[in-house]
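Asker: predicted model and sequence follow; I will ask about them next.
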Amino acid sequence: MQVVFMNRLVKGSRSDEEAVAQVWIGEEEGIWHLGWRDFQINEEYLDSSWYEGVSWNELLCIYRHGLAIKLGEGYRPIIEGVFHEEEEQRYRGQSVQKLYCYSEHHPDENVYNELCAWRRRRAVSERKAPYFIASNKLLRLISSFIPHNVEELLQLPGVGDNKAGDYGTDILEITAKVTRNHTFPLNWVYAELNEEVYMTWVFKQKEQKYRLELDQYRMRRTLMMGISEGKNVEQLEQVCNTPRKEIIEALEELEKEGYDTEHLIQIELQEMAIVEQNAVWSAFEELGDNFLKPVLQKVYGEGKDTLARGNIDQLYERIRMIRIRFRRDQDSRRNVG
């Protein structure tokens, strides 16, 4: 086997001795191999196989996720740039990330819980999803740094003039009554935050990111295999262990990337009348394909009339299927032109 990449990593132990390991990638007769080697004190070693197969993309997903776990455990590489990301910018946004890291380690749980309760009330009153009001990350920042006025609130990442104007009064009503033992601006965070604590936090974030990428890659691979085997969406839900809505969203992404999804679309639309399909197509021609709701209302009416036509989720799903065809047709016309 030919080793095409290897990196050495070290981790300090409680006895101040270094734990040493290697991560490596090899290739043999078209088969990729990925492994981890722990070196023992007696110069023996323990090998772990992370991957063996023909897909470089899957290997890369597994490599990044596995390495992020190890770095989160305290291992550090001899060679930097270990994630093999295109145009990786290690220090981009680092000051902002340090504020997030500090806030997750030093929240005021009482303030955080009060902010969460406020967000729920506003979400209900405005008929919005809670994360449109404020993300969990932002509420952690606020609960950790306790701004007492609008100027301080605006120094927090994720707070702009619009958000401060819409929600600043409510937020400050909660935070202004809380005593704090630090000041603004927040430059002191960068000196106070332990670098090792910060790096461990960074790698934990990467672990979550690469776990999601790996799950998405495997789901897409299973989805493409299922489409080629003639499975319908209900069957794909089962084999991919993924909600129906996410299957349809992945289908749209595959179509954008040039994969042929027409066979599945035919299966799903076979019970939809041709005249109904043509009406949806005409609505896309008239209204454009950016939004689905205007098309739904154009074809099926509004309110009770729409619901009387059938399951609203099913109607949206079928409209999205026809939109895939519509966009494919539009792209084909542009290419010919």
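Answerer: In hand now; what should we look at?
Asker: for the rest of this, base every contact and every neighbour count on C-alpha atoms.
Answerer: Fine.
Asker: how about the helix or strand hosting residue 102: buried residues?
Answerer: Here residue 102, judged by DSSP states H and E, is contained in helix 94-105. Neighbour-count burial for helix 94-105 flags 97-104 (criterion: 16 or more other Cα atoms under 10 Å).
Asker: try it against this one:
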Amino acid sequence: MHLVFLNSLERKTGMDSTITAQVSICENQGIWNIYWNEPDATGTLQQDVWYEGAHWDEMISAFRYRLAEKMSLGFIPVIDGGMQGVPSVNGQGKSRMAQILYYYSEQHSNEALYDELREWRRVQAGKEGKAPYLIASNRALKLLAAFVPWYKEELQQLPGFGAAKTGAYAEGIVAITVKHERNGDFPLNWVEEGVDSEAFNGWFHKQHELKLKNDFDKKVEKRKLLEGIQRGETLDALEDQLSVPRRELIALIEELDKEGIPVDGLVNNELAAVPEQELTQAVLAFAQEGHRYLKPVLQHIYTPQELEDKDVNRIYEWLRLLRIRIRRETAAA
């Protein structure tokens, strides 16, 4: 077995005491292992296997997210240089301040205002024919509900609200927020002083841990999905095997397609169950309406009365798969 990486981490357990743990990456005949060694309450060293497998990218993802998990519990690397992918809470400038504002907003959001902003987003998304998150994320709405900007210039001081977004939505947002009181004024320099640094550090690493865990889970799911596609599995079978909702499953298939990985077999097999007339209408609708949004394509194919007797979610599924086929055919032409 070859030792590829080794580092120690320490966590304070009292005024003058610390716990020291070690993380290591080893390789043996193409199999990667990640080990975490930490003493228990009696001082006996306990080993936890974080990963064992043949996939380098999955191993790196597992290393990063499990390390972030430990750092959220207070472990600090003795040598910081080998911890790629795990950010430091001691960053400078706008990036660090943005994270502090996000942290504060989670603790001090005005829930009544947050609900009003969600309703505004829902209505605005309907007017523009967009998904609500493209108007503003939940995280962005939390910022608004915590700091309550009354003017466009104040709105622009919040992360994610640049010139384009404020130009499009400042009037609608401020019309709501101006009716609410706030606990502090702009600029927001006062926020950092009121944040407990230890609590913020734990939150910061926890956020990164969750992101990395999602990345790791997605890598594993995509690998298993690809293996299933290569075996000729159906969507129904893959849904059972991966325990992933069909909507997320198709999103993963779209990602594989964007990465240039062949998914034609699955796409063609699933589309074979769709009536030929509906497929033909859908192809024409895509040609007229474009590929970006599916709702106009759906409305082009079916009348509201026809949709009453159909499973709209299943229609969207095969439309997404058909879009993959059309894009591939267009790129190959």
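Answerer: Here it is on my side, so go on. Bear in mind the structure is a predicted one, so any value in this text is a computation, not a measurement.
Asker: for the helix holding residue 102 of structure 1, packing partners?
Answerer: helix 136-145, helix 188-192, helix 195-228 (3 or more Cα pairs under 8 Å, 6 or more residues apart in numbering; DSSP states H and E).
Asker: out of these, the one nearest residue 108 of structure 1 is which?
Answerer: helix 136-145 (5.3 Å; Cα to Cα).
Asker: how far apart are that closest one and its match in structure 2?
Answerer: Once the two are superposed, helix 136-145 of structure 1 sits an average of 3.6 Å from its aligned residues in structure 2 (mean Cα distance after the TM-score superposition for structure 1).
Asker: touching the helix or strand that comes right after that helix from outside, list them.
Answerer: Sequence order places helix 150-153 as the next helix or strand after helix 136-145 of structure 1, per DSSP H and E. Around helix 150-153 of structure 1, the neighbours that count as contacts under Cα atoms under 8 Å, 6 or more residues apart in numbering are 142, 147, 159, 164, 168, 172, 184-185.
Asker: looking at these, which one is closest to residue 30 of structure 1?
Answerer: residue 159 (50.5 Å).
Asker: before we move on, the earlier item: make a ChimeraX selection of the buried ones in the contacts of helix 150-153 of structure 1.
Answerer: Selection of buried members from these for ChimeraX, criterion 16+ other Cα under 10 Å:
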select :142,147,159,164,168,172
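Asker: now the contacts of helix 150-153 of structure 1 as CSV including distance to residue 198 of structure 1 and secondary structure?
Answerer: Formatted as CSV, the contacts of helix 150-153 of structure 1 follow (distance: Cα to Cα, whole Å; DSSP: H, G, I helix; E, B strand; the rest coil):
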residue, distance to residue 198 of structure 1, secondary structure
142, 19, helix
147, 23, coil
159, 23, coil
164, 28, helix
168, 29, helix
172, 28, helix
184, 21, coil
185, 20, coil
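Asker: just the contacts of helix 150-153 of structure 1 now: which is nearest residue 111 of structure 1?
Answerer: Nearest member of those to residue 111 of structure 1, counting by Cα to Cα, is residue 142, at 8.4 Å.
Asker: for the closest one, give its distance to residue 95 of structure 1.
Answerer: Residue 142 of structure 1 is 16 Å from residue 95 of structure 1, where distance means Cα to Cα, to the nearest Å.
Asker: ok, the nearest residue to residue 200 of structure 1 once chain neighbours are set aside to residue 15 of structure 1 distance?
Answerer: Nearest non-adjacent residue to residue 200 of structure 1, counting by Cα to Cα, 6 or more residues apart in numbering: residue 72, 4.9 Å away. Distance check for residue 72 of structure 1 against residue 15 of structure 1: by Cα to Cα, it reads 20 Å.
Asker: can you check residue 68 of structure 1 too?
Answerer: Distance from residue 68 of structure 1 to residue 15 of structure 1, by Cα to Cα: 24 Å.
Asker: neighbour count: the two, which is higher?
Answerer: More neighbours surround residue 68 than the other of residue 68 of structure 1 and residue 15, with 26 against 6 (other Cα atoms under 10 Å).
Asker: residues in contact with the residue lying closest to the more buried one once chain neighbours are set aside?
Answerer: Distances taken as Cα to Cα, 6+ apart place residue 207 nearest to residue 68 of structure 1, at 4.9 Å, with adjacent residues excluded. Each residue near residue 207 of structure 1 by Cα under 8 Å, 6+ apart is listed here: 64-66, 68-69, 72.
Asker: assign a three-state SS to residue 49 of structure 1, would you?
Answerer: strand (DSSP: H, G, I helix; E, B strand; the rest coil).
Asker: ok, the closest residue in space to it that isn't next to it in sequence - contacts?
Answerer: Leaving aside its sequence neighbours, residue 49 of structure 1 sits nearest to residue 35 (Cα to Cα, 6+ apart; 4.5 Å). Residue 35 of structure 1 makes contact with 23-25, 47-51, according to Cα under 8 Å, 6+ apart.
Asker: show me which of the residues you listed is closest to residue 39 of structure 1.
Answerer: Distances from residue 39 of structure 1 to these, taken by Cα to Cα, are shortest for residue 47, at 8.8 Å.
Asker: and the residue lying closest to the closest one once chain neighbours are set aside, how many neighbours?
Answerer: For residue 47 of structure 1, ignoring the flanking residues on the chain, the nearest one in space by Cα to Cα, 6+ apart is residue 37 at 4.5 Å. Using other Cα under 10 Å, residue 37 of structure 1 has 17 neighbouring residues.
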